[in-house]
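Trainee: give me the fold of what follows.
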Amino acid sequence: MTGQPDERPETELPRLPATGPLYRRAAIGLTPGLGAARRADRLPDVELVVRGVTVDRDHLAGYDRVCGFRLADVLPPTYPHVLAFPLALRLMTAPEFPFPLVGLVHVANRITTHRPIDAAESLDLSVRTLDLRPHPRGRQFDVLCTASVGAEVVWRGVSTYLRRERVAAERARRDRADDPTPPAPTAVWRVGAGTGRDYARVSGDHNPIHTSRLAARLFGFPRPIAHGMWSKARCLAALANRLPDAYVVDVDFTLPLPLPGTVAFTATPAWDFGLYDVRRGRPYLVGEVTPVPE
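Mentor: Modelled structure (predicted):
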């Protein structure tokens, strides 16, 4: 993952966009003859900005409940991602964006928390895309989200998405005996069938592969799958009492987590963590927390 700042034109919006019309635009883009022609060789050269974003305490409380965080005046580390999501959606549904939104796979996420963010603070949010690059199964790119208080950057998130365009010449054969044995479970969690709908409600991420069995099947999943950012948030909620004030947390979303399901959560003193299939031991998510030097 990348995420280094660069100079590009800035477009300031008066408010965060509503996500409903953006998803309708994404659906139109999938309809033959209705979507705009796309240039698949470049990402939009623009940064979207909204200033003075405030936190709705009721929404924050709902998010905390869905993801397992305790109610507090400090924002969960994943919450700015939710605040900035409408901007990212606006960027990825624009006519000049090279790929249809539906079908993109969120494969990794990095969050840098520079300091605790009080829920009463007003945030300036910015989003841009960068680093379109080849991948064995297509192409991938990053979406960089930044939250600032005045001139101070307090949070940064980098989401890596994969656009699948081809199947590897020879699909890797997984031998379960070769899979590394996961660490002993710290906890076992039951993830309910409604988790996708609950998280969609508090995050604004209404991708139907998380909420609809029919849509999930259309994309090759027998059941709806959990949002990757819900999985990351749930793990960080379990680690909340042990996290420093400033840190980087990286995760790779390695396998889809079907809903409903039962998962093993593991965490080590070195701050490695993961979610695993309780029967086969295969990882759904693997992550690492690294303190930021003072």
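Trainee: only C-alpha atoms for contact and neighbour calcs from this point on.
Mentor: Fine.
Trainee: contacts for the helix or strand containing residue 201?
Mentor: Taking DSSP states H and E as the definition, residue 201 sits inside helix 195-203. Helix 195-203 has contacts (Cα atoms under 8 Å, 6 or more residues apart in numbering) with 59, 62-63, 66-67, 82-83, 85, 205-207, 210-211, 224-227, 230, 259-260.
Trainee: do a quick rundown of the strands in the stretch 1-150 of the chain.
Mentor: Ranges of strands within the stretch 1-150 of the chain are 10-12, 47-53, 105-113, 123-135, 138-149, based on DSSP state E, counting those that start in this stretch.
Trainee: what about residue 24, how many residues nearby?
Mentor: Residue 24 has 11 neighbouring residues, counting by other Cα atoms under 10 Å.
Trainee: which residues touch it?
Mentor: Contacts of residue 24 (Cα under 8 Å, 6+ apart): none.
Trainee: and it, how far is that from residue 199?
Mentor: Taking Cα to Cα, to the nearest Å as the measure, residue 24 falls 19 Å from residue 199.
Trainee: report the secondary structure state of the one residue sitting closest to the centre of the chain.
Mentor: Centroid-nearest residue in the chain, with Cα atoms, centre = their mean: residue 229, separated by 4.2 Å. Under DSSP: H, G, I helix; E, B strand; the rest coil, the three-state class of residue 229 is helix.
Trainee: residues contacting it?
Mentor: Neighbouring residues of residue 229 by Cα under 8 Å, 6+ apart: residue 78.
Trainee: residue 103 is in contact with residue 30, correct?
Mentor: No. Residue 30 is beyond contact range of residue 103, at 10.1 Å (criterion: Cα atoms under 8 Å).
Trainee: could you pull out the helices for this structure?
Mentor: 19-29, 57-67, 79-92, 195-203, 213-218, 228-238 (DSSP state H).
Trainee: another for comparison:
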Amino acid sequence: MTSPPPLLPLMLRGAAYSPFKRPGTTNTPPPAATSRIDGLQVRADHLTAYERVCAYPTGSPELPVTYPHILGFPLAMRLMSTRTFPLPLLGLVHTSIEITQQQDVSPTGTYELTVDIPELRPHRRGTEAVVVTALRPTGDTAEKPVWESTSTYLARHKTDTREQDQREQQEQPATPLPEIAEWRLADDLGRRYGAASGDRNPIHLHPLTARAFGFPRAIAHGMWTVARCLAKFGARGPVHVQARFRAPVLLPGTVTYAARGPAFELRSAKDGDRVHLTGEVTELPR
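Mentor: The predicted structure follows:
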């Protein structure tokens, strides 16, 4: 492809296939395919809209560290919405992301973007799909991409509950990090981020559509929470980022950003014990 495919048809296709898939009842591997865009160039208006909704500085000579994920998300959806992908797209939950950026990435460059799903793996609450996104300058034959992410998406189904209970009992709550900032999130945040990113999942757009999927109100996009935290952190390449999504952020709402050293987290301002997101940022040598 020469540009990202539209997301809505892919979401509809994935939703149509979802009722016919039964995760946990088969060992079917993920499709051995790669989605690829050649000659990708960043649209300045798209980038600016994304920077503004995530509070990144506009006009920077390098891309925000989370922006290539937005470019690659339609390619991931293209793979996960197929009939041969064994997990149902409906109900699939983004549980973590790991990003490695080897150098500054220019917004004026021309790139090759690839996405593939190398494996499915068991999780204590179901099955996870591992999705790898890689960005390379066009014509670059280096083994390592300049930017790469590994995301995990969880399809929940019944597992060995005894093993699950044992693991959850071993997990000890961490000491809260020092509070840095408090953010009040408007009820239209999901719609504004959806317009900037293209991810118009119904659970993020309106209370009525969110209730159809079991949420009392619309929830913030997980990748918005990561981007907003990294913008505040000031993360810039070369860098390695790890983040785990812990609990959804209901909209409207108020959250607390906290950080110390390489670690950051996002907590509920009303209930400080409720952690929405945890992560770490490690600077890499230039």
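Trainee: where does the helix holding residue 201 of structure 1 end up in structure 2?
Mentor: Mapped onto structure 2 using TM-score structural alignment, helix 195-203 of structure 1 covers residues 189-197.
Trainee: residue in structure 1 matching residue 70 of structure 2?
Mentor: By TM-score structural alignment, residue 70 of structure 2 lines up with residue 82.
Trainee: for its match, which non-adjacent residue is spatially closest?
Mentor: residue 203 (5.3 Å; Cα to Cα, 6 or more residues apart in numbering).
Trainee: can you tell me how far the one you found is from residue 213 of structure 1?
Mentor: Distance from residue 203 of structure 1 to residue 213 of structure 1, by Cα to Cα: 20 Å.
Trainee: same check on residue 142 of structure 1?
Mentor: From residue 142 of structure 1 to residue 213 of structure 1 the distance is 28 Å (Cα to Cα).
Trainee: cool, and residue 89 of structure 1?
Mentor: The value you get for residue 89 of structure 1 to residue 213 of structure 1, if Cα to Cα is used, is 23 Å.
Trainee: between those two, which one's more packed in?
Mentor: residue 89 (20 against 16).
Trainee: hmm, back to that, give me the mean distance between the match of helix 195-203 of structure 1 and structure 1.
Mentor: Compared with structure 1 after fitting, stretch 189-197 of structure 2 deviates on average by 1.1 Å (mean Cα distance after the TM-score superposition for structure 1).
Trainee: do stretch 111-120 of structure 2 as well
Mentor: Stretch 111-120 of structure 2 sits 0.8 Å off on average (mean Cα distance after the TM-score superposition for structure 1).
Trainee: what stretch of structure 1 does that stretch fall on?
Mentor: Counting by TM-score structural alignment, stretch 111-120 of structure 2 sits on residues 123-132 of structure 1.
Trainee: roughly how far out does that stretch sit from the chain middle?
Mentor: 14 Å (Cα atoms, centre = their mean, to the nearest Å).
Trainee: may I see the buried residues of it?
Mentor: 123-132 (16 or more other Cα atoms under 10 Å).
Trainee: which residue, other than its chain neighbours, is closest to residue 54 of structure 1?
Mentor: Here the residue nearest residue 54 of structure 1, using Cα to Cα, 6+ apart, is residue 122, at 5.0 Å.
Trainee: actually, residue 157 of structure 2.
Mentor: residue 126 (4.7 Å).
Trainee: before we move on, what about residue 78 of structure 1?
Mentor: In this structure, residue 78 of structure 1 finds its nearest non-sequential neighbour in residue 233, 6.0 Å apart by Cα to Cα, 6+ apart.
Trainee: what does the one you found correspond to in structure 2?
Mentor: Matched to structure 2 by TM-score structural alignment, residue 233 of structure 1 sits across from residue 227.
Trainee: tell me, how many residues neighbour its match?
Mentor: Residues near residue 227 of structure 2, counting by other Cα under 10 Å: 23.
Trainee: now for residue 4 of structure 2: what does it line up with in structure 1?
Mentor: So, by TM-score structural alignment, residue 4 of structure 2 is matched to residue 16.
Trainee: list the contacts for its match?
Mentor: Contacts of residue 16 of structure 1 by Cα under 8 Å, 6+ apart are 50, 86-87.
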